[in-house]
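Trainee: Sequence and predicted structure below; questions after.
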Amino acid sequence: MSTEKKADNKIDEVAGKVKEAVGKTVGNESLTAEGKAQSTKANVKQAGEKVKDAFK
């Protein structure tokens, strides 16, 4: 996995976790769900990149 993709995925994951935490803090279920989805999407991307690397 390229370093740039790793960094982008990690940034997305952290941003999602921040959104989720802020959503929980202020009681905004929509923001919480959005953050959770963003974090999950980043984790899936990371897993996909690791699979690609395994077959190189």
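Mentor: It's in.
Trainee: use CA for all of it now, contacts and neighbours both
Mentor: Fine.
Trainee: could you measure the nearest residue to residue 30 once chain neighbours are set aside against residue 38, distance?
Mentor: Once flanking residues are discounted, residue 30 sits nearest to residue 23: 7.4 Å by Cα to Cα, 6 or more residues apart in numbering. According to Cα to Cα, to the nearest Å, residue 23 stands 13 Å off from residue 38.
Trainee: okay, pairing it with this:
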Amino acid sequence: MSLIEKINDRRQVLHGWIKQGFGRTSGNARPRTGGRAGRVSGNLKLARERARDAFKH
């Protein structure tokens, strides 16, 4: 896993947390669900890269 990919995936997870928190405080469901989707997507990418690295070595 390259460092750039790792940073981008972590950034996506963090952005999801921020977006979800904004949705909670504003009472708007759209940012809240979008933030959750961003978090899940980022975590799946990280898991995929970890699995790829585990089988590579």
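Mentor: All right, it came through fine. Source: prediction; values computed, not measured.
Trainee: returning to what we had before: which residues sit in contact with the residue nearest to residue 30 of the first structure?
Mentor: Residue 23 of the first structure is in contact with 29, 30, 31, 32, 35, counting by Cα atoms under 8 Å, 6 or more residues apart in numbering.
Trainee: which one of these has the most neighbours?
Mentor: Most neighbours among the contacts of residue 23 of the first structure, by other Cα atoms under 10 Å: residue 35, with 24 neighbours.
Trainee: so which strand or helix has that residue?
Mentor: For residue 35 of the first structure, the host element (DSSP states H and E) is helix 29-54.
Trainee: Mind giving me the packing neighbours of that helix?
Mentor: Using 3 or more Cα pairs under 8 Å, 6 or more residues apart in numbering; DSSP states H and E, the elements in contact with helix 29-54 of the first structure are helix 3-26.
Trainee: Many thanks, we can stop here.
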